[in-house]
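# sequence unknown, structure follows:
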């Protein structure tokens, strides 16, 4: 099946004409609702039948599936067996009674969702995850709450009525979870109904709730953006300065934890050190570290690497860079490190021209690459999913 969303993942979600304005004005600031008027726009990502197949035929473990019902409290023990597996009958029974089925990290179960997430990761340079929510008619899974990460809501089937309120916490940290009873929803700001093929963006910290609209069940995908922050970058940058600055590595004053400790001198010292940090801080080392860790943390997209392992690479075969695959070529002492999903691949320095040619995005054959043993070189890149056959 064709996957048109891979050409422009964000544009397919919200419309290509909105992408510029999204990053300039909307991202992390306000909600966006897009009514595409195309009920089958997201066919191929998921279906209610696919959810049924996963729930009723896959041995899901605790943490892969949850149930939620705003009208009653459900515990995992209500739908897990004693071995830690999902009790399929209990799930069906609770769902029949109004509970929302939640499939956590669904991109790990459905390959099209996984590819879609990798496409969005290419856009945002962050981990992207998906949860699925199948809600019966006239039901609500959660009470009013906020999420501590931004989400896109993709309506796949049925309809859901949404209400958006205020932000009790502006741009919460990842660890600032919503606590029932601690935060007020505030004034109702916006109401809308998502129909199949529609999409909404909800920034982190914005209070919201949703309920099935109409007589059919609602299936939507929540796409979560697990981003790094400027605070993360600052911490790495300060750590890098500390590696070069002995004064930042000195111990805190003896007795600093005592009640009678005089903090005056410590305040002055902190001010001096802050000036050193402000003078010495560098963007590139810290940003390179965050970028490299992000790339390494991705999973390789190497479908067919096992089934076609015995297939030889021919000198005239055509290959190209795998779409949306992050990578970086870096010097590491007397060798080159190709930073790639899953980890680093080491090459001798004279392989740089071949690496740059193979990973340029343009089609190539092993015969096009400089150096010797280019078929084996190409086969290695193919095994790690960095390139694909054309």
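Done, it's in. Bear in mind the structure is a predicted one, so any value in this text is a computation, not a measurement. Numbering: from 1, shown residues only.
# only C-alpha atoms for contact and neighbour calcs from this point on.
Fine.
# all helices for the stretch 251-390 of the chain, in order.
Along the stretch 251-390 of the chain, the stretches classed as helices by DSSP state H, counting those that start in this stretch are 264-280, 283-297, 352-358, 374-383.
# out of those helices, nearest to residue 194?
Using Cα to Cα as the criterion, the shortest distance between residue 194 and these is 32.8 Å, found for helix 283-297.
# Nearest to residue 25, out of the helices of the stretch 251-390 of the chain?
Distances from residue 25 to each of these were compared using Cα to Cα; the shortest belongs to helix 283-297, at 24.0 Å.
# Spell out for me which residue occupies the centre of the chain.
residue 128 (1.2 Å; Cα atoms, centre = their mean).
# looking at it, that residue is touching residue 118, isn't it?
Yes: with contacts counted by Cα atoms under 8 Å, residue 128 reaches residue 118, the gap being 7.4 Å.
# So what's the gap between stretch 102-112 and the chain middle?
Mean-position distance between stretch 102-112 and its chain equals 12 Å (Cα atoms, centre = their mean, to the nearest Å).
# Near residue 184, how many residues? Count them for me, please.
Counted by other Cα atoms under 10 Å, the residues lying close to residue 184 total 15.
# Second structure for comparison follows:
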């Protein structure tokens, strides 16, 4: 049975709202639980072996590292490029940490957690697994350019977290290394199995496994920046405004007069970005990227015109598949519900029903879909069950 975790479960007893209001982006936070079995069903030794077997033919997701010694991929791969699991296990015995990147692609419980966080925070996520031998340290003091949630799954680790030394974003962008000799004394935290730790981006840290092998997951939370929002807005504007596609003139690098001739054009473009409609398109592009990362219930739960199809009527109880990010788009000829890789279009009179479907997370009866006739209610519900957006109860 797959155990489903949510952001609220990772943080409790701290509430999500308190976390976002007082902790997010401000300070680190250690959730101590005293429950070694808390993350049972999420990821463990068996999952490690499963992932290694899955990625054996295509090993780009595995890294072997010990402090500043990162093993060359050639040292743990066969001549055909596949993973040599015996060499990886030997490296582990020699004190090297095994890093498995993007485990949400292979483990259903981790995928559900990652997608749930994306829906709740509107941020993309990636989950990496770190398997560290006793007494070893995978990385020297370093920082991440994104916020992270660390989930201690097996064993324990001692973390050194350096407050008041956060690397500013512009230095992260330059990928500047940490000068370990200049760091102040750190806060020392022991993460036991079942504990969680939040670190804001730029917070310098390092961790060492204690007396037993350690497994922890790092949920990377990749919040888009203002730079990305502006880039998306300008890109969207370029599809209808030729000013952004104006070619730079000859000698624009060498002739200051030529460069000065662009001043008016550049000021016009900057003013265009101040238009709320342009920024709305930028947000729309971010939403489109997020919605396409969603995953529905496997398609084929109900086949149109099959024996089961007539079983959906106005009294059929359904619920939106979770976790799944969706949004309603106003189209020239009507309205559409966008989710995962799907776009379900309908006439404009479906707008209220689509908004209800996108925003509702509680079970409901098909006849509760607003402002539609019974026939259209059933037709829409049947389509969304087939596409995996709705689940029959």
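Yep, that arrived. Here the structure is a predicted model, which is why all the values come from computation and not from measurement.
# circling back: so the helix or strand that contains the residue nearest to the centre of the first structure corresponds to what in the second structure?
Using DSSP states H and E, the element containing residue 128 of the first structure is strand 127-135. Residues 124-132 of the second structure are where strand 127-135 of the first structure lands when matched by TM-score structural alignment.
# what's the mean distance for the matching stretch versus the first structure?
Superposed on the first structure, stretch 124-132 of the second structure shows a mean distance to its aligned partners of 0.8 Å (mean Cα distance after the TM-score superposition for the first structure).
# Which residue, other than its chain neighbours, is closest to residue 64 of the second structure?
Counting by Cα to Cα, 6 or more residues apart in numbering, residue 98 is the residue found nearest to residue 64 of the second structure once chain neighbours are left out, at 4.8 Å.
# residues touching the counterpart of the one you found in the first structure, list them.
Matched across to the first structure, residue 98 of the second structure falls on residue 101, judged by TM-score structural alignment. With Cα atoms under 8 Å, 6 or more residues apart in numbering as the criterion, the residues that contact residue 101 of the first structure are 65, 66, 67, 68, 91, 95, 132, 133, 134, 135.
# same thing with residue 49 of the second structure?
Shown in contact with residue 49 of the second structure (Cα under 8 Å, 6+ apart): no residues.
# Mean per-residue distance, the helix or strand in which it is found versus the first structure.
In the assignment (DSSP H and E), residue 49 of the second structure maps to helix 45-55. Here helix 45-55 of the second structure is compared with the first structure after superposition; its mean distance to the aligned residues, by mean Cα distance after the TM-score superposition for the first structure, is 3.4 Å.
# Next secondary structure element downstream of that helix?
Once the chain leaves helix 45-55 of the second structure, the next helix or strand it forms, by DSSP H and E, is strand 62-66.
# isn't residue 347 of the second structure right up against residue 332?
No: with contacts counted by Cα under 8 Å, residue 347 of the second structure stays clear of residue 332, the gap being 10.0 Å.
# which residues of the stretch 51-200 of the second structure fall in strands?
Listed from the start of the chain, the stretch 51-200 of the second structure has strands (DSSP state E, counting those that start in this stretch) covering 62-66, 69-70, 97-100, 124-132, 147-154, 156-162, 187-192, 196-199.
# can you redo those as TSV with distance to residue 17 of the second structure?
As requested, the strands of the stretch 51-200 of the second structure are exported to TSV (distance: least, Cα to Cα, whole Å):
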stretch	distance to residue 17 of the second structure
strand 62-66	35
strand 69-70	39
strand 97-100	31
strand 124-132	19
strand 147-154	16
strand 156-162	24
strand 187-192	23
strand 196-199	15
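# Alright, I will stop here.
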